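Enquirer: Quick one: sequence and predicted model below, then my questions.
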Amino acid sequence: MPLLDWRDARHFDAHRDLPCVLCGRPTPMRSHDREPVHKVCAENWCDQNPRSNRFHN
């Protein structure tokens, strides 16, 4: 699977960190649905759940 492309500024919240929905550690990153999630956590989740499009644009 290709790496997720989150270069768009909408994937970054410069004002606050929130707990990652997958690991619980703070992150300024947001998915396309605005869920707080680290890019690496989302990529690992996608690898483990290939039929889901949860973190894909």
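Expert: Looks like it came in fine. These numbers come from a predicted model, not from an experiment.

Enquirer: Please count neighbours and contacts with C-alpha atoms only from this point.
Expert: Will do.

Enquirer: SS state for residue 47?
Expert: helix (DSSP: H, G, I helix; E, B strand; the rest coil).

Enquirer: then this one, side by side with the first:
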Amino acid sequence: MRDGLTARLWLSADPSRQLRTIAARTGLRPEQTLAQIVDQTRMDDTGALTVDTFTPH
């Protein structure tokens, strides 16, 4: 069995443009960029989410 998730996601215009811009600059597809952002996301004890600085590849 494969460990993963398939989801359909609708973003408002601003976040969508930001994601597409980041993806274009890195040569990745938007879904690859989003997956890397999620991989870097951490939750603290209070439930707050943070994303450490990283370079998508």
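Expert: Great, that's in hand. Since we're looking at a predicted model, the values are computed, not measured.

Enquirer: Report the TM-score for the pair.
Expert: Here the TM-score for the pair of chains, by TM-score structural alignment, normalised by the length of the first structure, is 0.35; 32 aligned residues with a C-alpha RMSD of 3.3 Å.

Enquirer: which parts of stretch 31-40 of the second structure are buried?
Expert: Using 16 or more other C-alpha atoms under 10 Å as the test for burial, stretch 31-40 of the second structure gives 33, 34, 37.

Enquirer: ok, which stretches of the second structure are helices?
Expert: Using DSSP state H, the helices assigned to the second structure run over residues 13-26, 30-40.

Enquirer: Just put those in TSV and tack on distance to residue 49 of the second structure.
Expert: Output for the helices of the second structure, formatted as TSV (distance: least, C-alpha to C-alpha, whole Å):
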stretch	distance to residue 49 of the second structure
helix 13-26	17
helix 30-40	10
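
Enquirer: one step back: identify, from the buried residues of stretch 31-40 of the second structure, the entry nearest to residue 14 of the second structure.
Expert: Closest approach to residue 14 of the second structure among the buried residues of stretch 31-40 of the second structure (C-alpha to C-alpha): residue 34, at 14.7 Å.
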